[in-house]
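Requesting a structural model of the entry that follows:
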Amino acid sequence: MTQDPRDTANPDPLHGVTLKAIVTALVEQYGWEELGRRIPINCFLSQPSLNSSLKFLRKTPWARSKVEALYIESLR
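Okay, here's the model as predicted:
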């Protein structure tokens, strides 16, 4: 009998989720303006785009942590 993968799922909600998927989901849920209000960083406030945001977040651990935390909160 094969086991359902959800039975042994990793408890980490970020496991297997790319940064691109996280930012895309947040933009779909909140929009750039609200995302910039919730996390006031320039890549969300000034001419936001997916590519510029990903580039910034990959280089800036503190900002990425805030984005990941908002994503986890949005899952609840």
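
Could you use CA atoms for every contact and neighbour count after this?
OK.

Return the set of buried residues in the helix ranked longest in the chain.
Selection of the longest helix in the chain by residue count, based on DSSP state H, yields helix 19-38. By neighbour count on 16 or more other C-alpha atoms under 10 Å, the buried set for helix 19-38 is 19, 22-23, 26-27, 32, 35-36.

Tell me how far Leu35 lies from Pro11.
26 Å (C-alpha to C-alpha, to the nearest Å).

Centre-most residue in the chain?
Compute the mean C-alpha point of the chain, and by C-alpha atoms, centre = their mean the closest residue is Ile22, 3.0 Å away.

quick one: contacts for that residue?
Going by C-alpha atoms under 8 Å, 6 or more residues apart in numbering, Ile22 touches 67-68, 71.

Now show me the structure for the sequence below, then we'll compare the two:
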Amino acid sequence: MSQSEQKNNPLHGKTLEHIVTRLSEHYGWAELGYLLRFNCFIKDPSVKSSLKFLRKQEWARQQVEQLYLDTFKN
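Now for the predicted structure:
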């Protein structure tokens, strides 16, 4: 991606760990598990286990990133 494309990317500078942490603080693990239905949010949830899953599953990561954008628009 070019520098100008990154400037317009709302997730630029946000790590996956930051995104998962903010969502878990905002919703709580139970609500996050309800919204996205990923086992990493339902069964013994933690940031570490969630990151492990989301780094392997691009489709799941995209859903988490979209929820983050929808939740924290500004």
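
what's the counterpart of the residue nearest to the centre of structure 1 in structure 2?
By TM-score structural alignment, Ile22 of structure 1 lines up with Ile19 in structure 2.

What segments of structure 1 are helices?
19-38, 42-45, 50-59, 61-75.

mean shift of the longest one relative to structure 2?
With both structures laid over each other, helix 19-38 of structure 1 and its partner residues in structure 2 are 0.3 Å apart on average (mean C-alpha distance after the TM-score superposition for structure 1).

contact partners of stretch 35-52 of structure 1?
20, 23-24, 26-27, 32-33, 53, 56, 63, 66-67.

give me that answer again for 10 Å
20, 23-24, 26-34, 53-57, 63, 66-67, 70 (C-alpha atoms under 10 Å, 6 or more residues apart in numbering).

Near Leu11 of structure 2, how many residues? Count them for me, please.
Counted with other C-alpha atoms under 10 Å, residues neighbouring Leu11 of structure 2 total 15.

Can you give me the separation between it and Gln57 of structure 2?
Taken as C-alpha to C-alpha, the span from Leu11 of structure 2 to Gln57 of structure 2 is 18 Å.

go on, Val64 of structure 2?
Val64 of structure 2 is 11 Å from Gln57 of structure 2, by C-alpha to C-alpha.

okay, those two: which has more neighbours?
The neighbour comparison of Val64 of structure 2 against Gln57 (other C-alpha under 10 Å) goes to Val64, with 20 against 11.

Hmm, the more buried one is touching His18, no?
No. Using C-alpha atoms under 10 Å, Val64 of structure 2 is not in contact with His18; the gap is 11.5 Å.
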